[in-house]
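**Student:** no sequence for this one, just the structure:
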């Protein structure tokens, strides 16, 4: 497990560097794969040794070496968070395949939560890969192994995805019918459906319970700081759903383990 944690932690730092780039470019509609990394201040393309996760930021004092512009601390924090997800996945899993797929799930959820927290947006470009990776994980981690696992392994995640999407979509429609306004974002059902591909339909109640606890914790914190919360205040529910999927995948459906 220590070897898994060390390896995936290192991979996580590199992944986190990419996720920071995605979180910046995707909302702008920019290319997230082929575009060169550049300083946000002077526009200079970053040299390879200026892109070492966390270390480059620390050695440069958080500033661009060319123009002295401040490099937002969000980037090393994203890299550290991604690295910690890799370490968590490695320590939690007894075999490398499970550890790797757990890391993949965590990195998927990290970028989803980040974009939703900053932009209140859950694009298909992020939820669809989460769904596909859930199907891949179901096949790779099936006890029967490949290729025998393929047909039977895909049934639970497909049911989970269908129930997750359909249930939350129906709830959103009912809320709008009763209250006359939107209560959930359009991407939330897709996120719960993609999460259902990972945890199955039996895990969906736990996802929603964890998400509700996380959301209520934020509301309580807002009440403590601001002393008031309006019914029209927006909360990034995708962040809370991501927490729910992560904890349910790691620790199983509540009451069933």
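**Tutor:** Looks like it arrived, so ask away. From a predicted model like this one, the values you see are computed outputs, not experimental measurements.

**Student:** alpha carbons only for contacts and neighbour counts from here, please
**Tutor:** OK.

**Student:** where exactly do the helices run in the chain?
**Tutor:** Using DSSP state H, the helices found in the chain span residues 2-25, 55-59, 74-92, 96-119, 124-140, 149-179, 188-199, 204-226, 237-251.

**Student:** make TSV out of those and add distance to residue 36.
**Tutor:** Formatted as TSV, these follow (distance: least, Cα to Cα, whole Å):
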stretch	distance to residue 36
helix 2-25	10
helix 55-59	17
helix 74-92	16
helix 96-119	20
helix 124-140	20
helix 149-179	36
helix 188-199	30
helix 204-226	36
helix 237-251	29
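
**Student:** give me the number of residues near the residue lying closest to residue 199 once chain neighbours are set aside?
**Tutor:** Nearest non-adjacent residue to residue 199, counting by Cα to Cα, 6 or more residues apart in numbering: residue 249, 5.7 Å away. Number of residues near residue 249 (other Cα atoms under 10 Å) recorded here: 21.

**Student:** just checking, residue 249 touches residue 201?
**Tutor:** No: using Cα atoms under 8 Å, residue 249 is not in contact with residue 201; the gap is 12.0 Å.

**Student:** contacts for stretch 69-84, please.
**Tutor:** 8-17, 19-20, 40-42, 53-54, 57, 62-64, 106-107, 110 (Cα atoms under 8 Å, 6 or more residues apart in numbering).

**Student:** please check these and keep the buried ones.
**Tutor:** 8-17, 19-20, 53-54, 57, 62-64, 106-107, 110 (16 or more other Cα atoms under 10 Å).

**Student:** residues contacting the spatially most central residue of the chain?
**Tutor:** The centroid of the chain falls nearest to residue 109 when counting by Cα atoms, centre = their mean (1.2 Å). Neighbour list for residue 109: 130, 242-243, 246 [criterion: Cα under 8 Å, 6+ apart].

**Student:** got another one to weigh against that:
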């Protein structure tokens, strides 16, 4: 039983990872996510079921399309592996509490999708951020066994704080500093970790952003104020770490 739960969560992670990989491709192209058939990006042929087995199909086909032989991006297998790792992480972090593990896995898979979409497209669609609020409040209510007051306050405070910050920046600088999806994502963070965890989410996000800027300075030696950074991706990292390890200093 000690190994069964992590293995089960890993398998679920592979399945969700395959779906996440498909969404990251289809959503920016406005393609049907649920009913759309998976196709080769090169020849357009519909993939057969045995060609859609997470990780294994890519390995067996040596990273190439079985129909046309075109190279298939390794991003798919990497996303699937990341989702499986999140599942194992969630199972182990629960310390036997299945409810906690399920909630953690659900959060991790949502954040993986959100982080990828924002990192690749600088876009936080409401279809991804609004459900994060709902799942956070549901998870909090189930875990606490009652009304999640701290999380409700956190959702409101998270949205209001970043919205006001974005509006202040726009008025002072005359241009957008944060995307419209960032306040909703921060509201989702509050729905998961409560108002007490919001400062930690922001600190982790800023630390992640600073690490990226520092890397750019080391490798490119120039960073301008016009450079865009996927702040939603950093917020996702901050929320994940705060959920797992609690507020900084708490």
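**Tutor:** In hand now; what should we look at? Everything numeric in this text was worked out from a predicted model, so none of it was measured.

**Student:** can you find the partner of the residue nearest to residue 199 of structure 1 in structure 2?
**Tutor:** Counting by TM-score structural alignment, residue 249 of structure 1 lines up with residue 243 in structure 2.

**Student:** look up how far residue 192 of structure 2 lies from its match.
**Tutor:** Going from residue 243 of structure 2 to residue 192 of structure 2 by Cα to Cα, to the nearest Å gives 7 Å.

**Student:** cool, residue 237 of structure 2 as well?
**Tutor:** Using Cα to Cα, we find residue 237 of structure 2 at a distance of 13 Å from residue 192 of structure 2.

**Student:** neighbour count for these two, which is higher?
**Tutor:** The neighbour comparison of residue 237 of structure 2 against residue 192 (other Cα under 10 Å) goes to residue 192, with 33 against 22.

**Student:** how near is that one to residue 11 of structure 2?
**Tutor:** With Cα to Cα as the criterion, residue 192 of structure 2 and residue 11 of structure 2 are 25 Å apart.

**Student:** onto which residues of structure 2 does stretch 215-228 of structure 1 map?
**Tutor:** Residue span in structure 2 matched to stretch 215-228 of structure 1, by TM-score structural alignment: 209-222.

**Student:** quick one: contacts of that stretch?
**Tutor:** By Cα under 8 Å, 6+ apart, stretch 209-222 of structure 2 touches 223, 229, 231, 234.

**Student:** same question, stretch 236-250 of structure 1
**Tutor:** Defining contact as Cα under 8 Å, 6+ apart, one finds that stretch 236-250 of structure 1 is touched by 92, 105-106, 109-110, 112-114, 116-117, 120, 122, 184, 188, 191-192, 195, 198-199, 203, 206-212, 214-215, 254.

**Student:** again with stretch 179-190 of structure 1
**Tutor:** With contacts defined as Cα under 8 Å, 6+ apart, stretch 179-190 of structure 1 is touched by 121-124, 127, 164-169, 172, 175-176, 237-238.

**Student:** trace residue 168 of structure 2 over to structure 1, please.
**Tutor:** Aligned counterpart of residue 168 of structure 2 in structure 1: residue 174 (TM-score structural alignment).

**Student:** same deal with residue 200 of structure 2?
**Tutor:** Aligned partner of residue 200 of structure 2 by TM-score structural alignment: residue 206.

**Student:** cool, and residue 190 of structure 2?
**Tutor:** Using TM-score structural alignment as the criterion, residue 190 of structure 2 maps onto residue 196 of structure 1.

**Student:** quick check: residue 245 of structure 2 vs residue 86 of structure 2, distance?
**Tutor:** Relative to residue 86 of structure 2, residue 245 of structure 2 is positioned 15 Å away (Cα to Cα).

**Student:** residue 143 of structure 2 now?
**Tutor:** Distance of residue 143 of structure 2 to residue 86 of structure 2, given as Cα to Cα: 20 Å.

**Student:** give me the more crowded residue out of these two.
**Tutor:** residue 86 (24 against 13).

**Student:** from residue 111 of structure 2, how far off is residue 221 of structure 2?
**Tutor:** Counting by Cα to Cα, the gap from residue 221 of structure 2 to residue 111 of structure 2 is 31 Å.

**Student:** apologies, that question was intended for residue 83 of structure 2.
**Tutor:** Distance from residue 83 of structure 2 to residue 111 of structure 2, by Cα to Cα: 10 Å.

**Student:** ok, back up a step: my read is that the match of residue 190 of structure 2 contacts residue 160, right?
**Tutor:** Yes: applying Cα under 8 Å as the test, residue 196 of structure 1 and residue 160 come out as touching, 4.2 Å apart.

**Student:** now for these two: what residues contact both?
**Tutor:** Common contact partners of residue 196 of structure 1 and residue 160 (Cα under 8 Å, 6+ apart): residue 204.

**Student:** which one's more surrounded, these two?
**Tutor:** Using other Cα under 10 Å as the criterion, residue 196 of structure 1 and residue 160 rank with residue 196 on top: 30 against 24.

**Student:** distance of the match of residue 190 of structure 2 relative to residue 56 of structure 1?
**Tutor:** 38 Å.

**Student:** show me the contacts for residue 107 of structure 2.
**Tutor:** When contacts are counted by Cα under 8 Å, 6+ apart, residue 107 of structure 2 touches 132, 136, 240.

**Student:** and the first one, what pairs with it in structure 1?
**Tutor:** Taking TM-score structural alignment as the alignment basis, one finds that residue 132 of structure 2 is matched in structure 1 by residue 130.

**Student:** count of residues packed around the nearest residue to its match once chain neighbours are set aside?
**Tutor:** Distances taken as Cα to Cα, 6+ apart place residue 194 nearest to residue 130 of structure 1, at 5.7 Å, with adjacent residues excluded. Residues lying near residue 194 of structure 1 (other Cα under 10 Å) number 30.
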